[in-house]
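**Q** Okay, here's the prediction I keep looking at, along with the sequence it came from:
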Amino acid sequence: MSLAFILLITAFPLLSRAFASKSFPNGGSRPAIVPSTIPLLSHTWTFVLGGSKMAAAFLQTSMTDGAIRFKGIGFDMTVLSGPKLIRKALISPQDLHMNIISANAMGNLFGAPKALCDAIITDNSGNAAKPIPGTQVPLGRRFARNQGIFFKEAFAKRSLDEIIPRFTRNLYDQCELLHVGTDWVEMDNLFDFVHCLVFPSAVKSFFGDTMLQVNPNLLPDFRAFEDQLPFLAMGLPVWMKPQAQRARTKCLDAMKRWRQEATKTEEPLVSSDQLWDSAWGLGAIRRFRYLFKDTDGIFGEDAWAATDLAYVWAFTSNVIPASFWYLFETVSRDSLLQSAKEQVSTSKTSAGILQAGELAKNPLLQSIYAETLRLHTASLLTRTSKRDHKIDSWIIPKDQYVMVATQVEHRSPYWNTVDPETGSRHSPYSFYPERFLTKDEDGNVEFSMEGKQGRWLPYGMGEHMCPGRHFAKYEMLLVFAVIVDVFDIELMTPTGWKPEDDMSRYGLGATRPKQEVKFRIRQRASSL
């Protein structure tokens, strides 16, 4: 989502890592600019090309525990690295904000009307219950605050207790709809398999059955929309790529049909905090509309469609590739797959029912989850400075973009790990499923995130940390657990081969596989 504000930049050779910074009277200095071979254009082409070119630029030039700058036509951004600087930049909201980033994402990606995007930019009241002193934003226009209220309710424990069992049942139902028998069936694309399993399960878990009933083609339409996100993110005129506009319009029309149907058929409220509604799905979704009832007409049909599309994207787009990688990385290692299956089995009741809470507490399954996100996410955590301020010795001028590249942090030397049992070394670029495991004094294996704050960042950090992170964890664990509970699955790829991470969506979160993964599958003779 952080790509939405820039026209992005260069395949360039790194000239030097040693260069001077301009000094300021207060003793601070601007971060030094990464050299480029074309002074006027500077890094513009790297960011225009985006994807793997931009990923390489960040990986090659980022300074451990330091700051650098990229400049080009229309942009000047500071890239921070290291947990100390990252914590200072992302945890405290008083100097940095996301208004411009959020507004551009809503407009460029999801087609929100200009009036809504402008209102998001001008909402300077903050996220807290009490607006920032001196601001005069009406309650209905406090977009960041109202969105925070929605997410807090949508992912509260009582809501998760409603969503998680529904998601689990939906996964089993989708597995049954595949009509896979006890004989092996060959399939060409493991990512497509996971997408067809997870997308409808997640959508129905949040929006109920109505969303897919009135939009039976939403799955392929949404896939087509997702494929156009890299173009849409750049904010270029849509006439340059009409298929991108068409794909988004189909999804926006689907959101309008759902909201019209939900409004028409909504059931009477049992209570003001009703958890589930047959027409709207999660109760928080039905109540969300009332937070914006006094917006001077900003929230019309088009604004609601863009908002609903953004939430469908948020609830599905990243967890699907993350679930693919969890499955692939585990299934591609026979011993790991066997161990993981055994852990899934211990997470079931005596009646054979999967317990999501037990899955989420299992050390090995958690470590695979954390390692999957470390290796296969590439987010750009972006903020804009509200005023001139300092982060350590670095001066950040007003309206400067400040960015953290999670892929850079997840590949820092910190992640060089030595297996305590074998002494083998595991680089930051390799998948090591035990990387997050430790042993206590009694020799018991535990999952641990100790020392990794500000280093493991798939969900961001601070007040803008992904509000759905806890459910995303359950989703990934449940997708794997249900698949191996229902099916036997084997990869039909060369031993040791793995697809590349597709960097075309660099900056938007979890990466897709670049190549197709052929596999075969059959129904298990008995459950685990």
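**A** Looks like it came in fine. Residues are numbered from 1 along each chain as shown.
**Q** contacts and neighbour counts: CA atoms only from here.
**A** Fine.
**Q** Can you give the distance of the host helix or strand of Leu478 from its chain's centre?
**A** Here Leu478 sits within helix 469-486, counting by DSSP states H and E. Chain-centre distance of helix 469-486: 16 Å, with C-alpha atoms, centre = their mean, to the nearest Å.
**Q** If you count neighbours, what's buried in the very next helix or strand once past it?
**A** Sequence-wise, the next helix or strand downstream of helix 469-486 (DSSP H and E) is strand 487-491. By neighbour count with 16 or more other C-alpha atoms under 10 Å, strand 487-491 contains the buried residues 487, 489-491.
**Q** Save those residues as CSV, and put in distance to Ala510 too.
**A** Putting those into CSV (distance: C-alpha to C-alpha, whole Å) gives the following:
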residue, distance to Ala510
Phe487, 25
Ile489, 23
Glu490, 23
Leu491, 22
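**Q** quick revisit: what's the angle from the helix holding Leu478 to strand 487-491?
**A** 100 degrees (axes from the mean of the first three to the mean of the last three C-alpha atoms, to 10 degrees).
**Q** packing partners for helix 469-486?
**A** Using 3 or more C-alpha pairs under 8 Å, 6 or more residues apart in numbering; DSSP states H and E, the elements in contact with helix 469-486 are helix 157-177, helix 319-331, helix 334-346, helix 356-361, helix 363-375.
**Q** let's bring in a second model and compare:
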Amino acid sequence: MASILTYLKTYAGKDLGGLMGGLGAKDLPILSASLFLPHGAANTYTVNLYQLVCLCLSQGNAFIGRALNGLKPSTALEWLALLVCLTMLTSLITISITGIQSALAVSSSKSGKRPPMLPYWIPIAGSIYPFLGDGLSLMRRFMQKYGYKVPAGLKLGTTTLYFVSDPQFAPIFFKPSPQMGANPVLLYFMQNVLGTPRRALPLYAEDNSGGHPTPFPGSCVEPENRIRFHHMQAAHKFLAGSHNGIQLSERYTDILRRNISANDTVQDDWIDYPDFYAFLRDMMFSASTEALCGSEILRLIPNLAQDFWTYDDHVPTLMKTPYRWLAPKAYKARDKMLDDIKLWHEHAKAHSDFTKIDPQDPDWEPYFGTKYVRARQKFFHDIKMMDANARAAEDVGLIFAASVNSIKVTFWVFFEVFTRPALLARVREIARLIHESSEGKESHTVARGNDPLLQSIFAEATRLRIAGIIGREVLGNDLTLGKWSIPKGSFIGLYSRSAGLNSDVWKTGTADDPHPVEAFWAERFLVYPKETRPSESRSSDPDGLKDEQRPHPKSRPCTPVLPEKSSAKPIFSTRGLNNVYVPFNGGTLACPGRQFARYEAINTLVEFALNFDIECKVPTTGWEPRMNGGFFPMGSLPPLDEGIIEAAYASD
């Protein structure tokens, strides 16, 4: 690649023949890999393609000069050589122009300027192929180039997606606003991934009333069709809050404990389990689904867990392939999930009344499960545009949201704890002390979920292992962010990992005990008395604002001031991190099930830590599996390497 760039400089402004005549076959594999081939591809097809293209260029270099003098290609190889060289030239011109435009945008001092665009090789397509193929690596390069202060864009075909990484601008993503919408992103996800029928999409597309009881000014949506408001009302009434979260978590923990005891593979002797991740996710899925949706759905559909994880494996394909004929297996898996949910709905309606959500009605029953699920069914049936298929798509989305992030993150919690013997010993000691001290006071489920270290472990895993994009569309006028201006109609995104890896705002240890943001540190969310984070400018609340309401303060170095060791007890805190710790969105749009997700992961860890010895089989000390970037930007990333999932365990 260096020789290509050198040649660009040497022949800038000279004739085409001089430029192309100096490119040798040795340059082409480097360039073609960037343009056409997946990163790191090493299969036979790729090798043969490399050889073919190199042969074409080596044979065609001499011909290019003749072609420019009016001679026509005489062989297929010469035609191919000409095509390759012209493609290279087009790509080199494109990357040069977009690179210059990006540099000028960054260096410009004028106000109201457009953000820079990441330079790209392919005209029109832009960065869409690397975004769809290995978006995790693309975003890593993106952040390395622009850092955390400069909003910048990706050209994705005919669409531009601008990323905002400066924490001071994060609050625009966290509150409903007439100027910010999520309709196009939401509608695409609903239609492709969840299978929402086309006739129901206008219900979501036309709802401009917001999620509050009072609609936004100018909204004419009928009260029964305010789908966003109904969703938020049901979630905040029956899912969010300490009472609902604790109740659901306790039910989940009881079911998990019961399922572990009843599992035939759990024995008193050491056994090898070749796919511990699959075992863990099936255990957690069954427990969380029963706790949320009732026991009848699993009795009626015994293979629901298998159907769901097959569907989840195809979700990245569904996101990237809007045509059924291009991905028949993916759409078949989605259809199977929809059929499962419709079967459950019909069975539950025949045996239960989903309108019973009053205080005197049971909090949980076996057919529809929680009041939250029943409340959703109630307002679904009140909306004329929602038929059985639309209701099924909604509950596929519910189970997807309740399972995917929390279960995959729990695997990473297990990996980090069970590969660190000292940390595992601390977790077991905490669990033992809670068991001895919380009798008659609060449930073990609650005490575990509120323990500072256990909360910090969970939060650190979500910081590192969730790679999602909080996306919005700019409505109304152009969006002004400092000296930058995002044009109306553009899409903007807050990338969770760019926020989570910003070393300017996170604790990174000390010079003697460093903990870089790229690595797991169990105590990153623990704060000692009088300690301030880099993201904080004060340790009190003189203005009376809640954390999510306060503008992001200027960063300053972490200045821990610790009392005597005998009295220093850290607490778990996200103070000062509301704009950078965003695995569950933020502000008024924060996921209402985030408390349940925390209790779910922590109590699953503790139940296994107390009752089992688990030995993760890793190649070397300090090794960790790669994250499966194919699931970017869907949220929590599962492990890519299969070796780490193999484990040996025995009942303790």
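**A** Cool, the structure landed. Since we're looking at a predicted model, the values are computed, not measured.
**Q** Kindly provide the TM-score of these chains.
**A** With the length set by TM-score structural alignment, normalised by the length of the first structure, the two chains reach a TM-score of 0.91; 513 aligned residues with a C-alpha RMSD of 2.5 Å.
**Q** Pick the one among the buried residues of strand 487-491 of the first structure closest to Met240 of the first structure.
**A** Leu491 (39.4 Å; C-alpha to C-alpha).
**Q** give the contact list for the closest one.
**A** Residues in contact with Leu491 of the first structure (C-alpha atoms under 8 Å, 6 or more residues apart in numbering) are 331-332, 517-520.
**Q** Which single one of those is nearest to Asp308 of the first structure?
**A** Distances from Asp308 of the first structure to the contacts of Leu491 of the first structure, taken by C-alpha to C-alpha, are shortest for Val517, at 31.8 Å.
**Q** The closest one sits in which helix or strand?
**A** Using DSSP H and E, no helix or strand contains Val517 of the first structure.
**Q** Check the one 3 residues further on too.
**A** Under DSSP H and E, the secondary-structure element containing Arg520 of the first structure is strand 519-523.
**Q** before we move on, what about Asp264 of the second structure?
**A** Using DSSP H and E, Asp264 of the second structure falls outside every helix and strand.
**Q** Helices of the stretch 1-150 of the first structure, start to end?
**A** 44-49, 51-61, 83-90, 99-104, 114-122, 143-154 (DSSP state H, counting those that start in this stretch).
**Q** and the second one, how far from the second structure on average?
**A** Meaning helix 51-61 of the first structure. Superposed on the second structure, helix 51-61 of the first structure shows a mean distance of 3.4 Å to its aligned residues (mean C-alpha distance after the TM-score superposition for the first structure).
**Q** again, but for the third one
**A** Averaged over the aligned pairs, helix 83-90 of the first structure sits 2.1 Å from the second structure after superposition, using mean C-alpha distance after the TM-score superposition for the first structure.
**Q** what's the helix holding Leu478 of the first structure aligned against in the second structure?
**A** Across the second structure, the stretch matching helix 469-486 of the first structure (TM-score structural alignment) is residues 594-611.
**Q** Just say helix, strand or coil for the counterpart of Gly423 of the first structure in the second structure.
**A** Residue correspondence to the second structure (TM-score structural alignment): Gly423 of the first structure is matched to Asp512. Under DSSP: H, G, I helix; E, B strand; the rest coil, Asp512 of the second structure falls in the coil class.
**Q** and what of the one 4 residues further on?
**A** With three-state DSSP as the basis, the three-state label of Pro516 of the second structure is coil.
**Q** neighbours around it, how many?
**A** 15 (other C-alpha atoms under 10 Å).
**Q** Kindly report the same for Met319 of the second structure.
**A** Neighbours of Met319 of the second structure (other C-alpha under 10 Å): 19.
**Q** Understood, closing this out.
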